[in-house]
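*Asks:* Sequence plus predicted model, see below.
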Amino acid sequence: GRTARDRNRPLLRTADPAKTLRDLLELRDPLYREIADLVVETDERPPRMVVLDILDRLQQLPPR
C-alpha cells in the first residue's frame, strides 16, 4: 500500500506499526463517523454490490 512506499511516515516508525494504525483508527473512527454523510460497510461484499449500495444511498440523501 501507499504507506509501504512512503518512507516519510514517522507514526509508523515504531516497534509495532500495525498496533499504531489500529490505535489511530480506534481514536479517529468515531470522528469520521460523526462527520460522514454515510457509512458503507464493505466486509466480504463484492465490489459491485458495494457500488450499488453507495449509489442507492447517495440518491436518498437530501440535496445540499
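*Replies:* Received the coordinates, thanks. Residues are numbered from 1 along each chain as shown.
*Asks:* alpha carbons only for contacts and neighbour counts from here, please
*Replies:* Fine.
*Asks:* Show me the helices in this protein, by range?
*Replies:* Along the chain, counting by DSSP state H, helices occupy 2-5, 17-35, 47-60.
*Asks:* putting a second one here so we can go through both:
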Amino acid sequence: MKASDVRAKTSDELKDSLEGLKKEQFNLRFQRATGQLENTARVRQVRRDIARIQTVLRDKRMSDNA
C-alpha cells in the first residue's frame, strides 16, 4: 500500500482498512505461533501498513483541529 493511496482515502475508509489490517495481523501472529505461517514477509508489510494508516489518520485529525 502506497502512502499516496492512503492519503486519497477518507477517514472512514482508513478506519475500516485499519480494522482489517489489525485482524490480519492477529491471524498472522497466530499462524506464526502454531508454525503455519508461510509468507513471513507479510507480517512486516502489514505492520508498516498499519503504521502508515495511523500516521495519515493523525495528520488528518491535526489538520481538522487547525
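*Replies:* Ah, there it is. Just so we're clear, the structure is a prediction, and the values are computed from it rather than from any experiment.
*Asks:* How alike are these chains, TM-score-wise?
*Replies:* TM-score for the superposed pair, counting by TM-score structural alignment, normalised by the length of structure 1: 0.29. Supporting figures: 32 aligned residues with a Cα RMSD of 3.5 Å.
*Asks:* quick revisit: what would the helices of structure 1 look like in CSV with mean neighbour count?
*Replies:* As requested, the helices of structure 1 are exported to CSV (neighbours: other Cα atoms under 10 Å):
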stretch, mean neighbour count
helix 2-5, 8
helix 17-35, 11
helix 47-60, 12
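*Asks:* What about Ala41 of structure 2, how many residues nearby?
*Replies:* Counted by other Cα atoms under 10 Å, the residues lying close to Ala41 of structure 2 total 9.
*Asks:* Who's the closest spatial neighbour of Gln54 of structure 2, skipping the chain neighbours?
*Replies:* Nearest non-adjacent residue to Gln54 of structure 2, counting by Cα to Cα, 6 or more residues apart in numbering: Leu18, 7.8 Å away.
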